[in-house]
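K.L.:
missing the sequence, but the structure's below:
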C-alpha cells in the first residue's frame, strides 16, 4: 500500500534549506524550506553499492521525509559519476544466512516505500545506474539523467535473474516489447537511448539542472489536491505493491535458494575477481 502520510501544500519558511539526517548516515536529507521538497542523497563510497546499511538508511530516510510532510522527494547521489552501482555483490557472495535475509527484506522495504510513496518522487540520475540503481530510479515517478551515462537492468549478464518486482518497475516506464528484450539481453541504455525509449523523462547538462527539473515536476502538482493525487497513484500501483506484500516470504525463499546455488556463487566470485583486476589497472 502507499504510505498513509499525505504531503502538505503549506509553503515553508524563508530559509533555503535545512538538513535532517546526521553525518554518520549513508544518506542525507535536505529540505528546501521554500519549495518544501526533500532531496535524499545516497553517500556510500565508492559507488553507492546497495548493502544492508545503505538500504536501511534509505528506508529510514524515506519514512523521515514522509513524516515531515514534505511536498516531494528527489533521489540523487553524492558521487559525480555513479548514481548507484546496484546491489553490493559482497552481500550475496559466501553470505551469512541471517544477514542475507535482513539484506533482501530491507531491499523489499525500500522498494515498497519508494514505489508506493505518498509524495511525488523524482530521480536526478547524475551517473551510471545499473541493476539496483535502475530499480531505484524506475521506482520514482520521474527521471532526469545527465548525458554520457548508462542505465538498465543488466542482471542476466551477471548470471542473476531480476525478481518480478524489479521487472514491474521496468515495465511501468518501458513498452513491454522493449522491456522484455532489454531484460533478456541485460541491456544498458545510454542517456540518449533511455530518453528515446521512455526509460527517462528528461536530460540535464548538470546535477543542478537535473535537480531543478525534478523540482519542476514535483511543483506541477501544486494545484492538485494532494489526497486525490495520492489515492490515484495508489490505485495505479496497487497491484504490483500488493503482489510483493503478499509474496514477501516466498520471494525471500527464492532469493536465498538462488544465491546459494554453486553456479551462482562461482559466477559472483569471478565477477569480484574481475573487479579486483580492474581496480589494479
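P.N.:
Structure received. This is a predicted model, so every value here is computed, not measured.

K.L.:
use CA for all of it now, contacts and neighbours both
P.N.:
Noted.

K.L.:
of all the residues in the lengthiest helix in the chain, which ones are buried?
P.N.:
Determined from DSSP state H, the single longest helix within the chain is helix 226-246. If you call a residue buried by 16 or more other CA atoms under 10 Å, then helix 226-246 has these buried ones: 226-227, 230-231, 233-234, 237, 240-241, 244.

K.L.:
near residue 163, how many other residues are there?
P.N.:
Counted with other CA atoms under 10 Å, residues neighbouring residue 163 total 12.

K.L.:
next up, the contacts around it.
P.N.:
Listed by CA atoms under 8 Å, 6 or more residues apart in numbering, the contact set of residue 163 reads residue 251.

K.L.:
could you rerun that using 10 Å?
P.N.:
If you count contacts by CA atoms under 10 Å, 6 or more residues apart in numbering, residue 163 has them with 155, 251, 254-255.

K.L.:
mind telling me the two of these farthest from one another?
P.N.:
Spatial extent of those (CA to CA) is set by the pair 155 and 251 at 16.7 Å.

K.L.:
ok, now how distant is the residue most central in space within the chain from residue 277?
P.N.:
With distances taken as CA atoms, centre = their mean, residue 136 lies nearest the centre of the chain, 1.2 Å away. Computed with CA to CA, to the nearest Å, the distance linking residue 136 and residue 277 is 28 Å.

K.L.:
got another, please set it beside the one above:
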C-alpha cells in the first residue's frame, strides 16, 4: 500500500493505523481523509485481522481537527462537498465489519473528535481532551458531530459542548459515554491490543451483525428491529453458531472460523 499520511503495523490479529502528521498535530487534511477513505472502502480487504486500532503520531494529539488552511477560499458548494466526503469516510469506519478502536492521547478536536466518535470503541489516555470548536470559526461541525455526539452523550450535553466549545477531559468523557476505557499513561495502545485479543475469540459473523444492527438504530431508512431479527436468522444458520452452542454444552471455549 502506498500511503503518505497513514502508517500501518500489524500485531497478531490487530492492524494499527497511525495518523502521521505530528508536525500539524495530525490535523486531517484532504490527502489524509482520502487515504482513510481508500483504506476503509478498498484496501481493508487485503488484511486478515480481527480488529483495527487508529492512533495519532506523537503524544500531543490524536487529531487536532481539520486542516483550517484548506478552508480558505472555499465556495459554499466546495465546502459542502468536503463535508459530504468526510461524512462518507467516517460512515465507512463506523460501518466497518471489523471493529475499529480509537486510541486517544492528547487532543481530539473537531474532525479528530468526530473520527474518534465514528469508531465503535474508544480508549483514552490520562491527557486526552475532547472538543468541537467549529462554532468559533462561524461553522457547525462538518463530519457528523451534531449527530454522533447526541447519540453518545445525549442532546443537552452535546449542545453544551457544541455551543460553548468547552473541552472535556478523559474522566468526564468516560462519565458521559464518549470514552469506553481510560488507560494509564503509555498503556493506551496495549489496552487496545488486549481488547482486540478479546474480540478475536468471538465469532466474526456475530460481531459483524452486531455492528450492523446497532448502526440501524440511527438509520432512518431501516427498522432496527427487523434488521436484528434478520441478522439473528442469518447467524442461526452458520457454522459459528453451531460451534458456539456445542462449546457451551461441552463447557469449553469455542473455536470460530467465521463461516
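P.N.:
Perfect, thanks for sending it. Quantities reported herein were computed from a predicted structural model and do not represent experimental measurements.

K.L.:
if we can go back for a sec, mind giving me TSV with the buried residues of helix 226-246 of the first structure and columns for distance to residue 88 of the first structure?
P.N.:
Below are the buried residues of helix 226-246 of the first structure laid out as TSV (distance: CA to CA, whole Å):
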residue	distance to residue 88 of the first structure
226	36
227	37
230	32
231	34
233	30
234	30
237	27
240	25
241	24
244	22
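
K.L.:
closest to residue 169 of the first structure out of the residues you listed?
P.N.:
Each of the buried residues of helix 226-246 of the first structure was checked against residue 169 of the first structure using CA to CA; the closest is residue 240, at 8.7 Å.

K.L.:
start and end of stretch 132-147 of the first structure, how far apart?
P.N.:
End-to-end for stretch 132-147 of the first structure, by CA to CA: 20 Å.

K.L.:
in the second structure, which residues correspond to that stretch?
P.N.:
Mapped onto the second structure using TM-score structural alignment, stretch 132-147 of the first structure spans residues 111-126.

K.L.:
distance between the matching stretch and the chain's centre?
P.N.:
Here the centre of stretch 111-126 of the second structure is set off from its chain's centre by 6 Å, with CA atoms, centre = their mean, to the nearest Å.

K.L.:
before we move on, the earlier item: distance of the residue nearest to the centre of the first structure relative to residue 223 of the first structure?
P.N.:
Distance, residue 136 of the first structure to residue 223 of the first structure, using CA to CA: 27 Å.

K.L.:
one more: residue 253 of the first structure?
P.N.:
Separation of residue 253 of the first structure from residue 223 of the first structure (CA to CA) stands at 45 Å.

K.L.:
name the residue in those two with the higher neighbour count.
P.N.:
Taking neighbours as other CA under 10 Å, residue 253 of the first structure and residue 223 compare with residue 253 leading, 12 against 8.

K.L.:
buried set for the helix or strand encompassing that one?
P.N.:
Element membership of residue 253 of the first structure, judged by DSSP states H and E, is helix 248-259. Residues of helix 248-259 of the first structure classed as buried by neighbour count (16+ other CA under 10 Å): 248, 251-252, 255-256, 259.

K.L.:
same question for stretch 18-32 of the first structure.
P.N.:
Going by neighbour count (16+ other CA under 10 Å), the buried part of stretch 18-32 of the first structure is 21, 25-32.
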